[in-house]
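K.L.:
generate coordinates for the sequence data below:
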Amino acid sequence: MIKVLQFPAKGGDSVMIQIGNMNILVDGGYTSTYKEYIENFLVNNSIDLDLVICTHYDQDHIGGVLPLIENYPHIQDVWYNGFYELFTCDSNDHLTFIEKRKLKADFSYVWEDSGETQEISRKQGESLSILLKKRDGLIRNSGLELIVADSRPISINKETTITIISPELSDLDYLKKKWEKELEFSLKRKTKTMDDEIIKAFENQQLITSFLSEDLNGTENISLPNNTIEDLLNIETPENDTSIINRAAISFIIDSQGAEFLYCSDSDDRTIEKFLKQRKNNKFVGVKVSHHGSIRNNWDWLDCIESNIFFISTDGIKHENHPSLNVLAKIAKKNPGCAIYFNYFIPKIASFSDMFREELGCNFIFPATSNLEYITIGSSYD
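P.N.:
Okay, the predicted model is just below:
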């Protein structure tokens, strides 16, 4: 039996997946997500985290993972394609004081988390790679060098496997080369050092790239307030999300005794579609929709799957077009009678709930209370 809980993570992601006695936390939302929800939930329920998956270094996914790794003792395994997984050091090169200052100037990023108090705000330049290295007793990437797309499943226990959809190795190689060029440009020389300032700068560079891509990466707004279902569906194929940060995100399929749950993180539409087309059976007991319901990440791949339950994580505030009505219409049309679970009440989406229910039998399900509750998604697809 698979259970799913979406923490209130504002415009970000943080999801608990429970399979029997096994607990998997995928991302941590913002720092405030951890302090206000995740920490108390873990402590109050005495939860041992068998696996923490940090899908990619984006503020609305990793913000809560940093204090988790710092403070929560009961973690067994962490998946993260970080600096130490991507780069090797074959020299004793060291940065000068001036070079360290240059890196801080070129790759600084100020954490933004609306509503945070000063007491729980993050320290600028904090690095997950460094935190993980300092922490004793953790298994990293289940003993693998990298978490990359592969048709061969990773065994989690006797009854559960995880098959990785993304990232592809070519995406991680692109990310590495892009960083190496930017580092060389900043320092005016090549270096293979593992200096902490380089590691911090690398992760900040990913945050900066993600922030810029939100404004520069294609058109998001297609749906209009008075559209019918058919209008929402009859559009040109949306632009694919070209952000390398999102393409490098870890997406996967959990298989527990034949019940498969599809988790799409922030992966782009083409990558998910390519992987799913290689599979014979794409019936899932549940689907976590990519990138908060963005139209650039969820379109063609939706034609490849069937499910009765879908999950979307967003408060609808950070990006007014998350989730996209076009995406919701496509999900509902392809999967008659399905339920779409949200982790916030979103008035602009709720206003369409009657139309979706009456025309397509699709139910929008918003949180009824402030209590955190698991959604059981069954033991098999029916």
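K.L.:
hey, let's count contacts and neighbours off CA atoms from now on
P.N.:
Fine.
K.L.:
can you give me the strands for the stretch 201-350 of the chain?
P.N.:
251-256, 259-263, 283-284, 286-288, 306-307, 309-312, 339-342 (DSSP state E, counting those that start in this stretch).
K.L.:
residues making contact with the lengthiest helix in the chain?
P.N.:
Assignment by DSSP state H gives helix 196-216 as the longest helix of the chain. Outside of helix 196-216, the residues within contact range by Cα atoms under 8 Å, 6 or more residues apart in numbering are 57-59, 83, 100, 103-104, 107-109, 125-127, 129-130, 179, 243, 245-246.
K.L.:
again, but for stretch 354-361
P.N.:
Residues lying outside stretch 354-361 but in contact with it, judged by Cα under 8 Å, 6+ apart, are 229, 329, 332-333, 336-338, 362-364.
K.L.:
could you count how many residues lie near Glu182?
P.N.:
Neighbours of Glu182 under the rule other Cα atoms under 10 Å: 15.
K.L.:
here is the second sequence; please produce its structure so I can put it next to the first one:
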Amino acid sequence: MLRIKMYPARNGDSFLVEAAGAFILIDAGFASTFQDFVKTDLASLSRDGSRLALVVCTHIDADHIGGLLEFFSSNGPEPHRIVAVDRVWHNSLRSMPLPPSGEEGVEGKLVLEALRRRGFGGPAAQGPISARQGSSLARLLWQYGYRWNEGDGTTCICQDQQPLALSEEVSVEVVGPSRARLESLRSVWLKEVAKLGYKGGEASADLLDDAYEMWCATLPQLQEPKARMVSANSNLRLTDIYAPDQSPANGSSIAVIITSAGVRALFLGDAWAEDTVARLQAAKPATGPILFDVIKVAHHGSYHNTSPEMLATVDAPCFLISTDGSRHGHPDFEVLAEIVDRPAPFERRLIFNYETAGAQRLRAHASRSGTPFSVHIADTNWISIGCKTQ
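P.N.:
A predicted model of the protein is given here:
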């Protein structure tokens, strides 16, 4: 069995997974998410003699990384940590090393200050995440000596790596990103900081990690298409409106499959649908979709990250949708409808962590295939994911 806590992270993501006694934290929403919800549970784990086997920062976006910055700032060095952490997966600039070519210099400091003035994540982040200015997650992991990306943080987490075995029963497989997506994000970053006046070297020093993470945290809100009003035309289907995500930060999102004694969970972060489909189709059976026991829907149910091809490739009896609906109109109803309209030999549960317009509308929807489904609003208790999908 596998258990999941889906925290109320406003328009962000935060999940605590228990897999056969191994605990995995995937994102931590905003700083307030960590302080109000996650911190108490981690302290409880520690008192019970447990530890975090893995912490995953899916990508550098304020609604995913903000709470992790708060966690690692307060968790500090050994031996007085809130909870012990075995390893952390996080792709920062340091994880994509570049040839050293000089010091950052005055220009680098000016770039960092320019990015600070923009704020870390903008208004949705409940104020700038800057109580400890200059402390990127990369710098905190380095400073406090965490096992980072299976070493010192100078390699990236991407599709190239072998599944990580946390025990004989539990493994974590990286579905994305590809190395090419990470390199693309880095290239965009280098062009942007050049516009801000950075003329120093490309070495992945602390200063550049700080500036890189601050810039990435503002990138998605600058590039994501404007919010689309829920369509008044109830006949619109996902095929009518789907448009691929173009945000390089979302394209860098770490997506994983957690397997626990045969139970499989697919956590998609904010990953691009095309990348996920390409990775999974190599293992696709001859007929029908790949079945998981639970799927965390990508990017809060955005119609830019769940494609018709994605839903032809994967299915599950349980779907998790994390958002309060406060930004961009997430989740998009057409995504929810397409999930439940497909024929299946099982009933689907769609679990939301907030009562959203999409959830309300879905309750009144009749599946086109007649496949039964139910809508649930989670609290902060464990969600049990049962026996192996057949």
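K.L.:
if we can go back for a sec, give the buried residues for the longest helix of the first structure.
P.N.:
Buried positions in helix 196-216 of the first structure, judged by neighbour count with 16 or more other Cα atoms under 10 Å: 196-208, 210, 213.
K.L.:
from Ala249 of the first structure, how far out is the spatially most central residue of the first structure?
P.N.:
For the first structure, Ser265 is the residue whose C-alpha lies nearest the centre (Cα atoms, centre = their mean; 3.6 Å). Separation of Ser265 of the first structure from Ala249 of the first structure (Cα to Cα, to the nearest Å): 7 Å.
K.L.:
and what of Leu66 of the first structure?
P.N.:
As judged by Cα to Cα, Leu66 of the first structure and Ala249 of the first structure stand 17 Å apart.
K.L.:
more neighbours: the two, which one.
P.N.:
Per other Cα under 10 Å, whichever of Leu66 of the first structure and Ala249 has more neighbours is Ala249, with 28 against 20.
K.L.:
so the residue nearest to Arg152 of the first structure when sequence neighbours are not counted, which state does it fall into?
P.N.:
Closest residue to Arg152 of the first structure apart from its sequence neighbours, by Cα to Cα, 6 or more residues apart in numbering: Thr163 at 6.5 Å. At Thr163 of the first structure the chain is in strand, as set by DSSP: H, G, I helix; E, B strand; the rest coil.
K.L.:
what's the closest of the strands of the stretch 201-350 of the first structure to Arg270 of the first structure?
P.N.:
Closest to Arg270 of the first structure of the strands of the stretch 201-350 of the first structure, according to Cα to Cα: strand 251-256, at 12.9 Å.
K.L.:
just checking, what packs against the closest one?
P.N.:
Counting contacts by 3 or more Cα pairs under 8 Å, 6 or more residues apart in numbering; DSSP states H and E, strand 251-256 of the first structure packs against strand 160-166, strand 259-263.
K.L.:
so which of the ones you listed gets nearest Ile375 of the first structure?
P.N.:
Closest approach to Ile375 of the first structure among those is made by strand 259-263 (12.6 Å; Cα to Cα).
K.L.:
centre of the chain versus that closest one, how much separation?
P.N.:
Here the centre of strand 259-263 of the first structure is set off from its chain's centre by 15 Å, with Cα atoms, centre = their mean, to the nearest Å.
K.L.:
after superposition, how close is that strand to the second structure?
P.N.:
Mean deviation of strand 259-263 of the first structure relative to the second structure after superposition (mean Cα distance after the TM-score superposition for the first structure): 1.3 Å.
K.L.:
what span of the second structure is that strand aligned with?
P.N.:
On the second structure, the counterpart of strand 259-263 of the first structure by TM-score structural alignment is residues 263-267.
K.L.:
list the contacts of the matching stretch.
P.N.:
Here stretch 263-267 of the second structure makes contact (Cα under 8 Å, 6+ apart) with 1-2, 255-259, 292-298, 385-389.
K.L.:
hmm, which of these are the buried ones?
P.N.:
Of the contacts of stretch 263-267 of the second structure, these count as buried by 16+ other Cα under 10 Å: 1-2, 255-259, 292-298, 385.
K.L.:
which residues touch Leu54 of the second structure?
P.N.:
Shown in contact with Leu54 of the second structure (Cα under 8 Å, 6+ apart): 23-25, 85-89.
K.L.:
redo the residues you listed as a markdown table? Include secondary structure, distance to Tyr146 of the second structure and neighbour count.
P.N.:
As requested, the contacts of Leu54 of the second structure are arranged in a markdown table below (DSSP: H, G, I helix; E, B strand; the rest coil; distance: Cα to Cα, whole Å; neighbours: other Cα atoms under 10 Å):
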| residue | secondary structure | distance to Tyr146 of the second structure | neighbour count |
| --- | --- | --- | --- |
| Phe23 | strand | 16 | 22 |
| Ile24 | strand | 15 | 23 |
| Leu25 | strand | 15 | 23 |
| Val85 | strand | 8 | 19 |
| Asp86 | coil | 8 | 14 |
| Arg87 | coil | 7 | 19 |
| Val88 | strand | 7 | 23 |
| Trp89 | strand | 10 | 22 |
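K.L.:
for the buried ones among the contacts of stretch 263-267 of the second structure, which two are the farthest from each other?
P.N.:
Spatial extent of these (Cα to Cα) is set by the pair Met1 and Ala298 at 23.0 Å.
K.L.:
now do the same for Ile254 of the second structure: its match in the first structure.
P.N.:
Aligned by TM-score structural alignment, Ile254 of the second structure pairs with Ile250 of the first structure.
K.L.:
what about that match, neighbour count?
P.N.:
27.
K.L.:
leaving out chain neighbours, which residue sits closest to it?
P.N.:
Thr55 (4.5 Å).
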